[in-house]
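J.: Pasting the sequence and the predicted coordinates here, then a few questions.
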Amino acid sequence: MAPTSPTLIGSVRRALVLLELVAEHHELTAKRLARMAGLPLATTYHLLRTLVHDGHLRNERGAFRLGPAAPRLVGQGRRHGARLPEWLRLLATDLDAPVSYAVMEDGEVELVLSVDGPDRPAVQEWAEYRTTAHAHALGQCLLAQLDAGARRAYLARRPVSRLTPRTVPDEEALMRRLAGIRRGAPVVEREEYVLGTVCGAVPIAVGGVRSAVGFSLPVAEEDRLEETALRLRERLERALTAHAFTVLT
């Protein structure tokens, strides 16, 4: 389902650069932040909106300062919730399965972080992750959050291909499957990305970011796939209600 070592996408790094600059200078405008970080102004505004929405920054008449959630990044205020890596490790233990977190960024499916299960590693990325979203549960979960036009545009760039005999056979079959996924419902796939492995994923809606958390199981444990997907959904709903982790993108 994902590489075994944690992987940060570029936008997470850029967001952290903005946070570090504000922490160092106490107060900065968006234009100055863009210049100091070497980022396009539009990208800077997008990241700042997310950081403000999630409480890491606050906007005071166009000047950005650290927000109330910023102390969590350095381990303070831990009673309010865990950071994403720690929370994923706890989730992997709870589900007894490797777990991964991914986002749809700039029209691409990007893996943010992957955590091994207690006694089993995550599935190796044998086919490039972003080009095979049609074949794994996380990718299908993210594509299901797009409208039909955006799905077609994505598949025009990243066409459906058969990775295993069980992979969805063509674009029309995939479009029908995605159209049938209820909003917020778990998504499961059985040996579509790699033989011997089944996967599930659940969407997350935070701050307008399209993201999802998924898990993988050996096919010998396929009988607990649906139950584990529902348990993941329950854990996510509980975590989001309690603000147990924050999405950065």
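T.: Ah, there it is.
J.: CA only for contacts and neighbour counts going forward, please
T.: OK.
J.: Quick one: the strands in the protein, in order.
T.: 28-29, 57-60, 63-66, 99-105, 108-115, 187-190, 197-206, 209-218 (DSSP state E).
J.: quick one: the fifth one to strand 209-218, angle?
T.: Strand 108-115 and strand 209-218 are oriented at 50 degrees to each other (axes from the mean of the first three to the mean of the last three C-alpha atoms, to 10 degrees).
J.: tell me which residues of strand 108-115 are tucked away?
T.: 108-115 (16 or more other C-alpha atoms under 10 Å).
J.: tell me what it is packed against?
T.: helix 84-95, strand 99-105 (3 or more C-alpha pairs under 8 Å, 6 or more residues apart in numbering; DSSP states H and E).
J.: Please compare the first structure with the one that follows:
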Amino acid sequence: MGDQTGPGPTESVRQDLRLLEAAGAHREGASARRLAQEAGLSEVTAGRLLRELARDGYLHELDDGAYTLRERDGLSTAVDGRALSEHIRPLLSSLRDGLSAAVYLTLYDEGEIRIMEIVDSPNAPRVDLWVSFQDAGHATALGKSVLRELDGEARANYLSRHSLADLTPRTITSREELLRQLDSAPAGPLSLDRGEYARGTTCAAAPVYNGDQVGAVGISFRSDRMYRTTEVRARLLESALRVTRRLTLPGY
């Protein structure tokens, strides 16, 4: 994919929190320059994050360019059906429509990679889930994205409980080869599977976080479809950050 290094979702959310805390100290609003200084960020980085936070409803941009906290309804950080449908699903739908591909959200919960949401359409059908994602973490971009983010102990625990089943001729069935691929992946947060879970299907995924809980947002599409990799990367990373914000900062 030609990934480029840059701040991942967790670092961006930490920066978000610093800006939100700074904005909370100025009930009448504060300029981007002042908020950048108080958050310890460059004006360029702060300006970009402030615009994104305003777009996503965390801040209100005043006519003079100052920012204030927006009044928000409280929302539990638990990922329940209501939170997904009201706060996460619209982001996944936007990604589906932007890339014309089915979109998936997974979270690592109690030692398993669980699908929390699938957003598809007649023009962007989901992959045939012929094997549970819980048992196919080694063969999916979503699973590999989660496994890549786990620490060594958690990863070893998962692999000790799941066999690396041979799902297609492209599936990695060697634990050593899977670990080598996870640890030697190019810098950047995207993971891929090219026909490893289902013949003729390519998937790409990026990590998301619900506090300390890791997950992934990903897309699937027919392998014979042509995609601009730079567009896929940009849209996936933007969506991953926005989902992480919704999960981590829901009621700020």
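T.: The structure has been received and is ready for your questions. Computed from a prediction, not measured in an experiment: that's the story for all the values here.
J.: circling back to that earlier point, with respect to T131 of structure 1, which of the strands of structure 1 lies nearest?
T.: Set against T131 of structure 1 and scored by C-alpha to C-alpha, those come closest in strand 108-115, at 8.0 Å.
J.: one step back: dump the strands of structure 1 to a markdown table, plus distance to R176 of structure 1.
T.: Below are those laid out as a markdown table (distance: least, C-alpha to C-alpha, whole Å):
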| stretch | distance to R176 of structure 1 |
| --- | --- |
| strand 28-29 | 46 |
| strand 57-60 | 41 |
| strand 63-66 | 44 |
| strand 99-105 | 20 |
| strand 108-115 | 20 |
| strand 187-190 | 14 |
| strand 197-206 | 18 |
| strand 209-218 | 20 |
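J.: just so I know, which of those strands lies nearest L240 of structure 1?
T.: Using C-alpha to C-alpha, the nearest of the strands of structure 1 to L240 of structure 1 is strand 197-206, at 8.5 Å.
J.: same for the closest one, what does it pack against?
T.: helix 137-143, strand 187-190, strand 209-218, helix 225-241.
J.: Pipe the ones you listed into a markdown table and attach distance to D170 of structure 1 and mean neighbour count per row.
T.: Formatted as a markdown table, those follow (distance: least, C-alpha to C-alpha, whole Å; neighbours: other C-alpha atoms under 10 Å):
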| stretch | distance to D170 of structure 1 | mean neighbour count |
| --- | --- | --- |
| helix 137-143 | 14 | 29 |
| strand 187-190 | 15 | 23 |
| strand 209-218 | 23 | 26 |
| helix 225-241 | 24 | 17 |
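J.: For N59 of structure 1, which of the ones you listed is the nearest?
T.: strand 209-218 (19.7 Å).
J.: In structure 2, what residue corresponds to A150 of structure 1?
T.: Alignment note (TM-score structural alignment): A150 of structure 1 maps to A154 of structure 2.
J.: Ok, F64 of structure 1 next?
T.: With TM-score structural alignment as the criterion, F64 of structure 1 matches nothing.
J.: What count of nearby residues applies to F64 of structure 1?
T.: F64 of structure 1: 22 surrounding residues under other C-alpha atoms under 10 Å.
J.: so how far is L48 of structure 1 from it?
T.: 8 Å (C-alpha to C-alpha, to the nearest Å).
J.: residues shared between the contacts of those two?
T.: Any residue near both F64 of structure 1 and L48 by C-alpha atoms under 8 Å, 6 or more residues apart in numbering counts here, and that gives 30, 57.
J.: still on that earlier bit, how about the helices and strands packed on strand 108-115 of structure 1 in a markdown table, adding mean neighbour count and distance to G196 of structure 1?
T.: Output for those, formatted as a markdown table (neighbours: other C-alpha atoms under 10 Å; distance: least, C-alpha to C-alpha, whole Å):
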| stretch | mean neighbour count | distance to G196 of structure 1 |
| --- | --- | --- |
| helix 84-95 | 18 | 19 |
| strand 99-105 | 25 | 17 |
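J.: Please tabulate the ones you listed in JSON lines, including the columns distance to Q124 of structure 1.
T.: JSON lines is the format used below for these (distance: least, C-alpha to C-alpha, whole Å):
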{"stretch": "helix 84-95", "distance to Q124 of structure 1": "17"}
{"stretch": "strand 99-105", "distance to Q124 of structure 1": "12"}
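J.: and of those, who's closest to E222 of structure 1?
T.: Here helix 84-95 is closest among those (C-alpha to C-alpha), at 13.7 Å.
J.: Mean deviation, the closest one versus structure 2?
T.: With mean C-alpha distance after the TM-score superposition for structure 1, helix 84-95 of structure 1 departs from structure 2 by a mean of 1.4 Å once superposed.
J.: which bit of structure 2 covers that helix?
T.: Helix 84-95 of structure 1 maps onto residues 88-99 of structure 2, going by TM-score structural alignment.
J.: chain center to that stretch, what's the gap?
T.: 12 Å (C-alpha atoms, centre = their mean, to the nearest Å).
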